[in-house]
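S.K.: from the sequence below, what's the structure:
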Amino acid sequence: MSIEVGSPVAGLATGLAEVPDPVFSQAMVGPGVAVKPSGGRADAVAPIAGTVATLHPHAFVIAAPGGTAVLVHLGIDTVKLKGEGFELHVAKGDEVEAGQRIVSWDPTEVESHGYSSICPVIALEVAPEALADLREDGQVVAGDALFSVTA
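M.R.: Just a heads-up that it's a prediction; the model follows:
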């Protein structure tokens, strides 16, 4: 079974090596793709359908019924903002559809605080070879396929 993982935000798709945090750039958390978001207030959407397994203002994990889980991290070191500028639209345990609004935020505002707004999109607990069709260049809109995971 293969699950298509969509972009949670509009922007420029890029490889994880571009993320200014070794936990992500060296794929310590898992393999995936990053998106440099377009500026201005925007919604981050669910990359897959499933259950909201983890939810913070700056990051969330959606777990698919088959066990595949995807982490979306909105910016780097944004936990230090303590939720300021982020608005949650779901609760932990909610069932969501791919493309459903999860968090509203403003990447430009994040950058004004000195943080990177790049968004790692990570497949958790899978081997790098489980990912296919990685999109690591070019403009994407929220919902565009970034990669697929074979579970």
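
S.K.: from now on I want contacts and neighbour counts done on CA atoms only, so please keep to that.
M.R.: Noted.

S.K.: in the chain, where's the longest helix?
M.R.: What stands out as the longest helix in the chain, according to DSSP state H, is helix 107-112.

S.K.: what sits against the spatially most central residue of the chain?
M.R.: Nearest to the mean C-alpha position of the chain, counting by CA atoms, centre = their mean, stands Val72 at 2.5 Å. When the contact criterion is CA atoms under 8 Å, 6 or more residues apart in numbering, the partners of Val72 are Pro8, Ala59, Phe60, Val61, Cys119, Pro120, Val121, Ile122.

S.K.: just among those residues, which is most surrounded?
M.R.: With neighbours set by other CA atoms under 10 Å, the maximum within these is found at Pro8, which has 33 neighbours.

S.K.: can you give me the helices in this structure?
M.R.: Defined through DSSP H, the helices belonging to the chain, from first to last, are 22-25, 107-112.

S.K.: let's see this one next, to set against the first:
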Amino acid sequence: MSLRVSSPVSGEVAGLSAVPDPVFSQAMVGPGLAVRPAMTAGDVLAPVDGVVAALHPHAFVVAHDDQAVLVHLGIDTVKLKGEGFTLHVVKGESVRAGQPVVGWDPRAVEAAGYSSICPVVALDAQNSALVDFAPDGPVTAGDRLFVWNT
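M.R.: Below is the predicted model of the structure:
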């Protein structure tokens, strides 16, 4: 089965190696891409259709059948304790790709001293399972980031 994974935010596509956290840069939780977000406040969108399997102000997981996609809003942003993030859904809720999940302001994250880069990870996937990667460069929220084949 192929799953189209969309960008949750607008910005610039980068490889996970650009993420300043080894958990992501070394693909310890799975392969994927990162997006350096545009510095405008707004909503973070669900990358796939599915169920919100985990939800924190700074990160969420959407599960689609036996595949799960993690979106992490910045690095070390758990230390913000939810400040500056607005949840639009609840854990267990069904969402559609492109549906707002969290509101945030990446400028506020940067102003607080944290990186605003957003890893988008195919949890527990193999690198070879991800194909059709978006090239480095601009991306609009909702555009394809990659396709995950199982």
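
S.K.: quick one on the thing from earlier: so how far is Ile102 of structure 1 from the residue nearest to the centre of structure 1?
M.R.: The span separating Val72 of structure 1 from Ile102 of structure 1 equals 10 Å under the rule CA to CA, to the nearest Å.

S.K.: can you check Pro31 of structure 1 too?
M.R.: Counting by CA to CA, the gap from Pro31 of structure 1 to Ile102 of structure 1 is 22 Å.

S.K.: in stretch 49-63 of structure 1, what counts as buried?
M.R.: When neighbours are counted by 16 or more other CA atoms under 10 Å, the buried residues of stretch 49-63 of structure 1 are found to be 49-53, 55-63.

S.K.: select from these every entry located in strands.
M.R.: The members of those that map onto strands under DSSP state E are Gly50, Thr51, Val52, Ala53, Leu55, His56, Ala59, Phe60, Val61, Ile62, Ala63.

S.K.: widest-spaced pair of those residues?
M.R.: Spanning the widest gap among these are Gly50 and His56, at 16.7 Å by CA to CA.

S.K.: please, where are all the strands along structure 1?
M.R.: With DSSP E, the ranges of strands along structure 1 come out as 2-6, 11-14, 32-37, 42-45, 50-56, 59-63, 69-73, 87-88, 95-96, 101-105, 119-124, 131-132, 139-140, 145-150.

S.K.: Val29 of structure 2: what's it in contact with?
M.R.: By CA under 8 Å, 6+ apart, Val29 of structure 2 lies in contact with Val23, Val121, Ala122, Leu123, Asp124.

S.K.: how about 10 Å then?
M.R.: Residues in contact with Val29 of structure 2 (CA atoms under 10 Å, 6 or more residues apart in numbering) are Val23, Leu70, Val121, Ala122, Leu123, Asp124, Ala125.

S.K.: what's the answer for Asp124 of structure 2, then?
M.R.: When contacts are counted by CA under 10 Å, 6+ apart, Asp124 of structure 2 touches Ala27, Met28, Val29, Gly30, Pro31, Gln67, Ala68, Val69.

S.K.: alignment lookup: it to structure 1.
M.R.: Aligning on TM-score structural alignment places Asp124 of structure 2 opposite Glu125 in structure 1.

S.K.: still on that earlier bit, from the contact counts, what lies against the longest helix of structure 1?
M.R.: The elements that helix 107-112 of structure 1 packs onto, with contact taken as 3 or more CA pairs under 10 Å, 6 or more residues apart in numbering; DSSP states H and E, are strand 32-37.

S.K.: distance from the strand it packs on to structure 2 after superposition?
M.R.: With mean CA distance after the TM-score superposition for structure 1, strand 32-37 of structure 1 departs from structure 2 by a mean of 0.1 Å once superposed.
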